[in-house]
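Engineer: sharing a sequence plus its predicted fold:
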Amino acid sequence: MSQVSISDAEWQVMNVIWDGQPLTAQEIVASLSAQTDWAPATIKTMLHRLVKKEVLTFEQQGNRYVYRSRAKRSACVKQASRAFLDRVFESEPGPLLAHFMQHTKLSAQDIAELRRILDEKER
């Protein structure tokens, strides 16, 4: 996936698709209509935008459109994370991690996982 910016609303659309693909336009509209107050035309516009951004692909099956992701969720998360780090924390991961650790409730499991990752990074 090239450098593509996905809006917050488009993330909602993509999460529905990643969780259930392949999905018809009607299935996507039904799922998002249950979660949001978006009109079907709004959802279809976002699908069109995501196809144009080359994040989604579709095929026509009769009178239905079936959508699949062209981009892996992990690749999109990595790109969005990098953009956030660059924009908000001037590319410095230390302050970002400190901020989230200080301002987020962490479970014992979260803390253990962070320790494991930090120990790995130290080696």
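Structural biologist: Perfect, I can see it now. As the structure is a computational prediction, the values presented were derived from the model and not from experiment.
Engineer: use CA for all of it now, contacts and neighbours both
Structural biologist: Will do.
Engineer: let me know whether residue 85 touches residue 95 as I believe.
Structural biologist: No - assessed by Cα atoms under 8 Å, residue 85 is found out of contact with residue 95, at 9.6 Å.
Engineer: pick out whichever of these two has more residues nearby.
Structural biologist: Comparing residue 85 with residue 95 by other Cα atoms under 10 Å, the one with more neighbours is residue 85, at 16 against 13.
Engineer: which residues sit against stretch 68-81?
Structural biologist: If you take Cα atoms under 8 Å, 6 or more residues apart in numbering as the criterion, stretch 68-81 is touched by 1, 3, 5, 14, 17-18, 21-23, 54-58.
Engineer: here's the one I want to compare it with:
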Amino acid sequence: MNCVKISEAEYPLMEYIWEHAPISASALAAYSQDAFHWKKNTTYTVIKRLTLRGALERQEPGFIVTPLVTKQQVQQSELENLCNRIFAGCSKDFILSFISRESVSDEELAQIKQAVQEYQR
């Protein structure tokens, strides 16, 4: 999958955009000031970077921001990159490593099992 890269610093802003789009740049700047203590120029710089990489569309007048990629597309791309980088592309090893963690509850394991069974149908 070839998807837009979103940095750790940009991701929380993208989450807010996904939840509230379309949204004005001024509203994003106000949110970023409260949530991240970013100055208006910092927010606009991040918006510009994301726009240049194809994650966002900037519409005039009023500078309205709309996502061009979905959260699910970005998550899928990041998972694929992680699996390729750490587990040489082996999904089985990736999944077994994930579920072998002590922090995975029995309830979560049951939900994973159910999801796998539904996926197989």
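Structural biologist: Received the coordinates, thanks. Please read all numbers here as calculations on a predicted model, not as lab measurements.
Engineer: where does the TM-score land?
Structural biologist: Aligned and superposed, the two chains score 0.84 in TM-score terms (TM-score structural alignment, normalised by the length of structure 2); 121 aligned residues with a Cα RMSD of 2.2 Å.
Engineer: buried subset of the contacts of stretch 68-81 of structure 1?
Structural biologist: 14, 17, 18, 21, 23, 55, 56, 57, 58 (16 or more other Cα atoms under 10 Å).
Engineer: what is the most widely separated pair among those?
Structural biologist: Maximum pairwise distance among these (Cα to Cα): 14.6 Å, between 23 and 55.
Engineer: count the residues that sit near residue 91 of structure 2.
Structural biologist: Neighbourhood size, residue 91 of structure 2 [other Cα under 10 Å]: 14.
Engineer: residue in structure 1 paired with residue 71 of structure 2?
Structural biologist: Residue 71 of structure 2 maps onto residue 73 in structure 1, with residues paired by TM-score structural alignment.
Engineer: how many other residues sit next to its match?
Structural biologist: Using other Cα under 10 Å, residue 73 of structure 1 has 16 neighbouring residues.
Engineer: pick out whichever of the buried ones among the contacts of stretch 68-81 of structure 1 sits closest to residue 114 of structure 1.
Structural biologist: Among those, residue 18 lies closest to residue 114 of structure 1 (Cα to Cα), at 26.2 Å.
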